[in-house]
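>>> quick check, what structure comes out for this input:
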Amino acid sequence: MARAQQPSVSPWQQTIKRLLVRMGLKGCVLLLLAGTFYWFWLQTAVLLPVKQVSVTGVMQQVSSAELRDAVKPLLQDGLIRMDVQAIRDAVESLPWVSGVRVRRQWPDTLALEVEEQQLLARWGDDALVNLRGELFYPSRIEVNATLPRFDGVDGLSQTMAEKYQQYQSMLMTVDLSIAVVKVSERRAWVVGLANGIELVLGREPQSQRIQRFITVYRRDLAEKAERISRVDLRYSNGFSISWKENKVG
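Take a look at the predicted model:
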């Protein structure tokens, strides 16, 4: 009986087999290296624990202890594996914190560079306004009594902050300062000055009306300021004055 003939293996088939064997060996080596690296990565929480939290920045309302308490639960994974974004979010969730820079500092320190909120005004009775016109809600509000008060509509805090700073700069030229800014649902503005005079500005153009008041105040009204209760500037080319009771003359 004739013997079955073995199929011949071509040179290119032998080459492919050798390549597959080599690739398999390299794959095993790479898998082993990846596994070793991952094991070391898992050990970094033990090998490189966070032992210190360094806090820098000018702070008057938030304490270093509050900041450390906020990040403490997020340090369990060690210096390498800790989630920097989660730490940033935790710190910035504190009402008095405006921003924070988070850095790893070898070999065992988390560094926090904190920027505290810079106050511009009070917002009603339960919130504060920072220099960017953003509202924040601290658990306690203990601020300087001379801080101006904003009473306005939700969503207008940034506009009120911008215009307050503009009007305050204008009024300082005649030694006046703003104590209260009110904006109604109809976007009508009233500005209360620290000397007790109330300026009724209405809607646009408020800046022109402020300038008209400044011109007349400098020329005629400064010496009568103690007698003035209210100045209505909503007229096109003039204004009306309400005098305090028993002070006419």
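>>> please make it C-alpha for all contacts and neighbour counts, starting now.
Noted.
>>> neighbours of the nearest residue to residue 80 once chain neighbours are set aside, how many?
Spatially, and ignoring its direct neighbours in sequence, residue 80 is nearest to residue 44 (6.7 Å; CA to CA, 6 or more residues apart in numbering). Neighbours of residue 44 under the rule other CA atoms under 10 Å: 15.
>>> do the same with residue 126
For residue 126, using other CA under 10 Å, the count is 12.
>>> ranges for the strands of this protein?
52-56, 97-105, 109-116, 119-123, 127-130, 135-136, 149-151, 178-183, 189-193, 198-202, 228-232, 240-243 (DSSP state E).
>>> quick one more, to check against the first:
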Amino acid sequence: MPSRGNAARKEKPRPIEGEILMDEKTARRVRLTRWRRLLTGLAVGLLIGGSVGLYVSPLLRVQDIEVVGAAAVSRDEVLSLTRLEGKSMMRLDLAAAERRVESIPMVQSARLERHWPQTVRLVIIERLPWAFWQIGPDRYVIDKEGIVLPGSAPLESGPVILDVSGPPRLAPGDHVDGDAVILAQAVLQRVPQTLAMNVVTLEYSPQQGLALTTDAGYRVVVGDSQNVDYKLAVWKAIEGRLGREAMAGHVLDLRFGDRPSFQ
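Down below sits the predicted model:
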């Protein structure tokens, strides 16, 4: 007959109501899971706290803005438009600041770069004066894209495009006819190369587009910048057939492709 002591050793523990009994392996796995969750929560908390700390920290706020490439543009005007001084380096809207700087008529492009921990570098490319756009007695300096530049833009001499349409006065930042400006650049370069003559005057109107007079004494209506090579080839062929001297005082109209007119 087994002893009462042996019976006590074999008796299993009775579960307490609401308690789940687990073997040692399962209990170890549960404890490990709890520790992992606790450590993950701590890591997330530290990350969030660190991010907030960096965001509000004066160590990562814009303290210096370097401006590169500003010669004709006022540095103070550029800095006032960036609106970045004292802002968090982590949340700078660089694209918006670039657009504000590019609203300056003399600025062709602006690029902002973060230089950690407290510096922003602004690289500016300024517009270069190229020609004069003349309306009546008034001359406006323009660049190669047809943007009207401030009166302070230096240009001692350059091509003059006479606008006979008589629009209102222009202001810095306004756009003149861009196609006429592109075409003017093309004919000033190509006419001497192709026809061995020089362009003396350039004239623009919305109805005819761009027209020019040459040092051979006749006028050519070119129109727009489409098919410039073809128009020059037609021009050269007509001059070869008629003779340069015979064309003096007349008008050659090249606007209509293979149907040029000569008057």
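>>> quick one: TM-score?
With the length set by TM-score structural alignment, normalised by the length of structure 1, the two chains reach a TM-score of 0.65; 224 aligned residues with a CA RMSD of 4.2 Å.
>>> Serialize the strands of structure 1 to CSV and add fields for distance to residue 161 of structure 1.
Below are these laid out as CSV (distance: least, CA to CA, whole Å):
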stretch, distance to residue 161 of structure 1
strand 52-56, 28
strand 97-105, 16
strand 109-116, 18
strand 119-123, 8
strand 127-130, 8
strand 135-136, 10
strand 149-151, 9
strand 178-183, 10
strand 189-193, 13
strand 198-202, 16
strand 228-232, 22
strand 240-243, 27
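>>> re the thing from before, show the contacting residues for the residue nearest to residue 80 of structure 1.
Residues counted as contacts of residue 44 of structure 1 (CA atoms under 8 Å, 6 or more residues apart in numbering) are 77-81.
>>> ok, residue 242 of structure 1 next?
228-231.
>>> equivalent analysis for residue 57 of structure 1, please.
Counted by CA under 8 Å, 6+ apart, residue 57 of structure 1 has contacts 113-116.
>>> for burial, what's the neighbour tally of residue 220 of structure 1?
So residue 220 of structure 1, with other CA under 10 Å, has 11 neighbours.
>>> need the counterpart of it in structure 2.
Using TM-score structural alignment, the equivalent of residue 220 of structure 1 in structure 2 is residue 244.
>>> just checking, residue 158 of structure 2 touches residue 131?
Yes: when contacts are counted by CA atoms under 8 Å, residue 158 of structure 2 is listed as touching residue 131 (4.9 Å).
>>> who has more neighbours, those two?
Neighbour count, other CA under 10 Å: between residue 158 of structure 2 and residue 131, residue 131 has more, with 24 against 11.
>>> narrow the contacts of residue 242 of structure 1 to those that are buried.
The neighbour count (16 or more other CA atoms under 10 Å) marks 228-231 as buried among the contacts of residue 242 of structure 1.
>>> distance of residue 176 of structure 1 relative to residue 170 of structure 1?
With distances taken as CA to CA, to the nearest Å, residue 176 of structure 1 is found 9 Å from residue 170 of structure 1.
>>> and residue 135 of structure 1, by the same measure?
Following CA to CA, the distance that separates residue 135 of structure 1 from residue 170 of structure 1 is 25 Å.
>>> one more: residue 46 of structure 1?
In terms of CA to CA, residue 46 of structure 1 sits 60 Å off from residue 170 of structure 1.
>>> pick out whichever of these two has more residues nearby.
residue 170 (17 against 14).
>>> and the counterpart of residue 39 of structure 1 in structure 2, how many residues sit next to it?
With TM-score structural alignment defining the correspondence, residue 39 of structure 1 maps onto residue 52 in structure 2. Residue 52 of structure 2 is flanked by 11 other residues according to other CA under 10 Å.
>>> against residue 144 of structure 2, how distant is residue 43 of structure 2?
57 Å.
>>> ditto for residue 71 of structure 2
19 Å.
>>> please say which of these two ends up with more neighbours.
residue 144 (16 against 11).
>>> so that one touches residue 133, yeah?
No: the criterion here is CA under 8 Å, and residue 144 of structure 2 misses it with residue 133 at 11.4 Å.
>>> need the helices for the stretch 151-263 of structure 2, in chain order.
With DSSP state H, counting those that start in this stretch, the ranges of helices along the stretch 151-263 of structure 2 come out as 178-195, 228-242, 244-247.
>>> what's the longest one packed up against?
Using 3 or more CA pairs under 8 Å, 6 or more residues apart in numbering; DSSP states H and E as the contact criterion, the elements in contact with helix 178-195 of structure 2 are strand 199-205, strand 209-214, helix 228-242.
>>> then the shortest one?
Contact here means 3+ CA pairs under 8 Å, 6+ apart; on that basis helix 244-247 of structure 2 packs against no helix or strand.
>>> now do the buried residues in it.
residue 247.
>>> list of residues touching stretch 26-41 of structure 1?
Against stretch 26-41 of structure 1 from outside (CA under 8 Å, 6+ apart): residue 81.
>>> any buried residues in that stretch, and which?
Under 16+ other CA under 10 Å, stretch 26-41 of structure 1 has no buried positions.
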